[in-house]
Structures are given as structure tokens and as C-alpha cells.
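Enquirer: coords below, sequence missing:
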């Protein structure tokens, strides 16, 4: 009876954690398909609106690394509630303010608050799941993050077309409020202060990893990967809303659902890694990322653009387990938590910077300039990965 009850509690915990991760990770990405509507509200140039996502994503990345060590010291429930309430307040405020500068600050704070939830819940799941069930549980958490990106962008874009982005943000905040009601039954109020290492020592240990050349190479692989992936995803909004497509936010929302392939990608590479070496899988995926970018950039047919988006998500996220696995083999066991945080930081920092810099390229050299840049970077990334693999000697 006790074992059955424990299993039910574990299932409830995973379910509640997954829903919270979907909504909080998603809150960082909600502006990506509605730059045009937001720019009209604040009477700014549409390209200036890209800074909304850049700042939100950048603060999310930095904050995730800040919260990582705290998850060993502070109650999981406290971190989750703190992040959820902060995000809810910011979403509410974003819909009523009239200053774009203040709006940028609030959207940056969404990134800061939202990061505490996945940081805390990933650690919580790892600590409270039996070893034999851990791969499956962590797979659910990673999939929840991916679904959060797809769900938030698509649903908010559709609600924006039907009502307005302000109402869409209020409704999204209400979904987080509703999910928070289940925190007491899904997340135990445990004491996480079990490590003898101080927070300062934890940060210092993580910083020392940056002195490893091979670690830096694979962190840079993640940086360039997300530079192209998130940068291109953001600029695609401008491209498809202009000539010759003139797509609405609702159609963009439906098109964005092609990105659900990201979940498939993580599963496929996980299975293939049992039959193929990591180095071959890594290079194959990077090559197909390049092909996906070319398909998106030079297709005039929406079907092929959707296919390109499907493949881009498939291979970008299919790469994640491979790169993380390689990094975990490079560093000591007691640094595996730190390297995961550093990798996430490098990926999201790449996405934030990519969104901003590719916007400048788009402004000066139009869509073709963005394509040439992205294709060049994907090819450079393959060369960097090959060099890194030689150093690892797997």
C-alpha cells in the first residue's frame, strides 16, 4: 500500500513539475511571434521590438546559473513560488504600462523570475526520483521545456489575433496562478541544505571549468547553435509577416507547432546513441541543422518552410543530449551540475545575442544577409565540433 502511495506521489510530483516548467519556460518566449503587435502598441519600429526577447532570454540564461547553486541550499517550494509569483506580477504589469523602456525592464524580470522554476524543479526531480526511473523523469522535464516554448508562442499568438497581446498575457498569467494551486500537493517542502560546499565555492568551481579548452569548445558549439536557432526563429516572424507571405499571428502560431518535433529529436538521438558513436551523431545532426536553415531561408512554399522548421527543431534539440553527455564525460562527477548550468547559459546567451545581432543584419542586408550569416555559422560550428571531438578522443 505504501509503495503504491509513494508511486502516486511521484507521478503527481512529476506532473505538477512538468506543467509548471511548460508555463514558466514558455513565459520567456511569449513575445517571439507578436513583435509586430507589440511594436504598434508602443509606436516603435518592429525591429526594435526584437530587444524584448533578447533581454528576456539573456536574463533567463544568467539567472538559471544563479539559481542552480541555490537549489542545493534553498527549499524547492520556496524557489518555485518565488519565481511563479514574480512572473505573474510582471505579466500583469506588462499589459498596463505605456513606457517601452519600462516594458523592457519588466520583460527582462520575467526571464529572471521564470528561471528559478526549472532550475529548482530539475534539481528536485533528480533528487527525489529513484535511479531506475530517473532517465524517464528527466526526459519528461526536458520535453516539458520544449513544449513550453512551442505552447507559449503558438497560444499567445493566436489569442493576440483574437483579442490583444495584453489580454493574452493576462490569460497566460492566470494559467500560472491555476498551476500554482497544485504546488502543495506536488512538491514536498524539503530542506535542500545538504551540501557542505558554500554557494561561493560552488560558483568558483563552475568558473574553473571555463579554463578547460575542450569544455569551452563544446560550450561554444551550443552558443553558435542557439545563435542561429533562436535568432532565425525570431527574424522568421518579420520575414513571414511581410511580402510575399503576409501571414497572421494565428497562422504563425499553427506553423510554430511544427517545432514539437524537438521532443521527437531528443528521443531519437537517445535511441541512436545505443548504436552509433556520439561523434558521428553530433556531426550528422549539425549537418542537418545546416540543411534545415537552407530549406527555411530559400523556400517560397509554406510547406517546405514548415518542413524546415520541423527539421530545425528536430536536430537542434536532438543535439542537446549528445553535447551534454560529451561535456559530462569531460568534467569530474562533482561538476556535472555546474557544467549543465554553464551549457544552458551559453545556449541561451547565444540565442539572445543572435536575436539582436541578426536583427542588425536583417535591417542592413535583408533576409538574404541573415541566411548567408546563419549558413556560414552552421558550417563553422561543424568545424569547431570536429576539432573538439579530436581533443576528447572518444
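Expert: Yes, it's here. Here the structure is a predicted model, which means the values were calculated and not measured.
Enquirer: contacts and neighbour counts: CA atoms only from here.
Expert: Fine.
Enquirer: all helices for the stretch 251-394 of the chain, in order.
Expert: Applying DSSP state H, counting those that start in this stretch to the stretch 251-394 of the chain gives helices spanning 261-272, 278-298, 302-330, 336-392.
Enquirer: got another, please set it beside the one above:
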């Protein structure tokens, strides 16, 4: 990897105010990626298209997010991080406005791609929190910021479901544009600047991603594990709105309410950040991966049971999000000077997995309905567990303060 080690730089303290701004911003920005999921039924009706075509809005949003992380997030190791965020914010606002005004489904799909690509800022904030935190409490601080991200993912569906039900799906994206303008100001005024550690060209910076993948087996395992888990997560959350409409005659508002249920799982998962400071993250991941498998077993018997779906949502979200935090606790110990690039490799894999899960779920729904989605989730969960236990490290994972 071509880097020039620079002298250790004194970086700002991670104050309580800074941590809360990062946490709130992470949750509200990542919400942009999920507003459309409870609205797919309404979007399909607006443009007189199929559910499969409407599902491309969600797919391209996630592909865009992965693209933004791949080509923009590594720059945070090379340029000033706050400056990069302030520039990218302009594209978030513009993309939201175009999304809200989209005259056709194809324009909406394209705008959704750029919305996803520009909403990669949380993947600058999480490594930034790891960078600013004291080593002995890094897992705890990552857990706080990740708690904001996870709750943003889940509550975004609740908010968009309600707004979409009563004001139309376009109102969701106009409201999001206003929120982003406020956040833009907060980031510019209150977030500290972090100087880059990487000295070299953008071409070499991107080439170093391949080197990291080759040199870090723990990164490869975490990336594959994360991709498969998020494929399960996305398969469920993309199709739940179709199930609720078909079996319960419920609209987008009720689909969004399931985000409130999932938030309980996310809050519980946030505690894993503290646990990852104290115990072996590999063993912790084995337990959390089992939760995902259990959730889809519950789902396959709950196609006509709201209570069963609620229980399954809590178990699924707890398993997926806790595994995610455990994965990040592992990868952020590897190369401190390359945290943004390491996070890029992991998160690009993560969201590409989500895109595949969404694609499979929307296509399987057309042919096999809910059982097809659940069988996909069970299959992916079993594959993930096999990969995890087949790669049992001989040495224990280093603690975060190593």
C-alpha cells in the first residue's frame, strides 16, 4: 500500500456535543436511503407501473450508496473530512428535490441513485468517531453513533409511512430536503476538522483498497458476513409492505410502524458496542448471526400473524445490527491510518449485499410471495453461519484498545 506515514497529529477531543451532532446527523442522513421502502406501493400506483419496477427505486438507492462509499468515502483519508462533508451535502439536497419532483418512474430511479451516492456521509462520521474516541472506549462511542444510524434506518420507515399516507410520497422528500439544510448548517458550524493521514494520489488511494482486501483476512470475513446479513435485512424490509397490503389490507403507515418495533432491537444492539470492548467479537458475532436465522423461521410461520411479525422484526433487527457493530469493532482495530478505506471496503460489500437482497426479494415476491422471501432469508442465514464458523480464528480478536 502506498502511503507516506505522517507524524502523529493531535486531533480534537470527542466532546459530548460533537458526539451527539455526529449521532443525530448519521441517523437523519441515512434515513434518506430508506424513506422510499414503505412508499413503493404508492409510487407504483402513481406511475402506473409494477411493484418490481417500483422496487428498482429502492435497489438503485442502495447501489448509489455503495457507489458513493466506494469512490467518495476513501477521500476522507486524503482530504479534510468536514470540508468533504460540506461539499457532499449540496448534492444530497439537490437529489432530494429532484426525487420529490420526479415526473416519471425512470427519473425517480436515476434521482434515487444520486441520492444514495451523496448520502454516504454517515460512512465518514462513524470512522471519524473511532478516530476521535479514546482507545479504551472506542467500541462504546462507535455504538452510540451506530445507535443513531440504526434508529435512523428504522424510524425513517415510520416517518415516511405516515407522511406518505396523509400527504403523499412526494412530501416525504421535500421534508427531508429541509432537514438536510439544517444539518448542513450544524455540520459546518460545530463539527471539528480532522486532518488527513494519507499522502499520495487518488489513483493510489483507490488501489490501496485492493491491497487492504488482500492483506486483511478479518476484513474479508467481516465484509462477507455483513453483506449476507444485510441481504437478509433488505429482503424483509423491502417486501413487508407488500405482505401487509396483501394479507392484512394495511397501507404504508402500518408498514412504517414496524420501524418503531425494529427500533427496540436496534437499541438493544447498541449495547453490543460496550460488550465489544470487553469480549471476543468473533464469539459475539456467532450468537448474533443465530438471531437472524431464528427471525426468518418465525417469519415463515407468521404470514398471517401481526404478533409473529412483530416478534420476528425485533429478533431480526437485533441480530443484524448487533452483528454490524461487532464487525466494525473488529475492522477498526486493523490499520488506524486507513480507517476510512477499511470502512469503505466493508460498507460497499454491506450495501451491495443489501441491493442483492432487495433484488431477490422483489423478484421472488412476484413468483413465490412471502414463503419465497422467507426461504431466501433462511438460506442466506445458514450460509452466513457456515462461513462464520468455518473461519474460526485460532487467536482471539484483539481488544479495541490494543
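Expert: Received, thanks. Please read these numbers as outputs of a predicted model, since none were measured by experiment.
Enquirer: quick one: residue 48 of the second structure and residue 270 of the second structure, what's the gap?
Expert: 41 Å (Cα to Cα, to the nearest Å).
Enquirer: and those two? which has more neighbours close in?
Expert: When neighbours are counted by other Cα atoms under 10 Å, residue 270 comes out ahead of the other of residue 48 of the second structure and residue 270, with 26 against 12.
Enquirer: What's the match for that one in the first structure?
Expert: Following TM-score structural alignment, the counterpart assigned to residue 270 of the second structure within the first structure is residue 267.
Enquirer: Now do the contacts for the counterpart of residue 210 of the first structure in the second structure.
Expert: In the second structure, the residue matched to residue 210 of the first structure (TM-score structural alignment) is residue 213. By Cα atoms under 8 Å, 6 or more residues apart in numbering, the residues touching residue 213 of the second structure are 219, 220, 345.
Enquirer: Considering those residues, which are maintained in the first structure?
Expert: Checking the contacts of residue 213 of the second structure against the first structure (both residues aligned by TM-score structural alignment, their matches' Cα atoms under 8 Å), the contacts still present are 219, 220.
Enquirer: Now render the contacts of residue 213 of the second structure as a markdown table, adding neighbour count and distance to residue 12 of the second structure.
Expert: As requested, those are exported to a markdown table (neighbours: other Cα atoms under 10 Å; distance: Cα to Cα, whole Å):
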| residue | neighbour count | distance to residue 12 of the second structure |
| --- | --- | --- |
| 219 | 23 | 28 |
| 220 | 18 | 31 |
| 345 | 24 | 26 |
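Enquirer: Quote the end-to-end distance of stretch 24-36 of the first structure.
Expert: End-to-end span of stretch 24-36 of the first structure (Cα to Cα): 23 Å.
Enquirer: Which residue numbers in the second structure does it align to?
Expert: Under TM-score structural alignment, the match for stretch 24-36 of the first structure is residues 29-41.
Enquirer: what's in contact with the matching stretch?
Expert: Residues from elsewhere that reach stretch 29-41 of the second structure (Cα under 8 Å, 6+ apart): 51, 54-55, 57-58, 61-62, 65, 115-116, 119-122, 149, 152-157, 159-161, 164, 169, 172-173, 176, 180, 237-238, 241-242, 252-253, 255-256.
Enquirer: what's the answer for stretch 237-250 of the first structure, then?
Expert: For stretch 237-250 of the first structure, contacts defined as Cα under 8 Å, 6+ apart pick out 32-36, 154, 157-161, 252, 367.
Enquirer: Alignment lookup: residue 15 of the first structure to the second structure.
Expert: When the second structure is aligned by TM-score structural alignment, residue 15 of the first structure is paired with residue 20.
Enquirer: Quick one: classify its match as helix, strand or coil.
Expert: Secondary structure for residue 20 of the second structure, judged by DSSP: H, G, I helix; E, B strand; the rest coil, is helix.
Enquirer: ok, how many other residues are close to it?
Expert: Neighbours around residue 20 of the second structure, by other Cα under 10 Å: 15.
Enquirer: ok, it - contacts?
Expert: Neighbouring residues of residue 20 of the second structure by Cα under 8 Å, 6+ apart: residue 145.
Enquirer: What separation do you get for it and residue 129 of the second structure?
Expert: On the measure of Cα to Cα, residue 20 of the second structure and residue 129 of the second structure end up 11 Å apart.
Enquirer: now swap in residue 171 of the second structure and tell me
Expert: For residue 171 of the second structure relative to residue 129 of the second structure (Cα to Cα), the value is 33 Å.
Enquirer: do residue 377 of the second structure as well
Expert: For residue 377 of the second structure relative to residue 129 of the second structure (Cα to Cα), the value is 32 Å.
Enquirer: the more surrounded of these two?
Expert: residue 377 (29 against 24).
Enquirer: Residue in the first structure paired with the more buried one?
Expert: In the first structure, residue 377 of the second structure lands on residue 374 (TM-score structural alignment).
Enquirer: hang on, the earlier thing: how about the helices of the stretch 251-394 of the first structure in a markdown table, adding distance to residue 103 of the first structure?
Expert: Listed next are those as a markdown table, based on distance: least, Cα to Cα, whole Å:
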| stretch | distance to residue 103 of the first structure |
| --- | --- |
| helix 261-272 | 31 |
| helix 278-298 | 31 |
| helix 302-330 | 29 |
| helix 336-392 | 17 |
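Enquirer: Quick one, which of those gets closest to residue 116 of the first structure.
Expert: With Cα to Cα as the criterion, residue 116 of the first structure lies closest to helix 336-392 of the helices of the stretch 251-394 of the first structure, at 12.3 Å.
Enquirer: Just give the closest residue to residue 288 of the second structure, not the sequence neighbours.
Expert: In this structure, residue 288 of the second structure finds its nearest non-sequential neighbour in residue 319, 4.6 Å apart by Cα to Cα, 6 or more residues apart in numbering.
Enquirer: Repeat that for residue 353 of the second structure.
Expert: Take residue 353 of the second structure and drop its neighbours on the chain: the residue closest to it by Cα to Cα, 6+ apart is residue 227, 4.2 Å away.
Enquirer: picking up where we left off before, nearest to residue 274 of the second structure among the contacts of residue 213 of the second structure?
Expert: residue 219 (20.8 Å).
Enquirer: measure the closest one to residue 226 of the second structure for me?
Expert: Taking Cα to Cα, one finds residue 219 of the second structure at 10 Å from residue 226 of the second structure.
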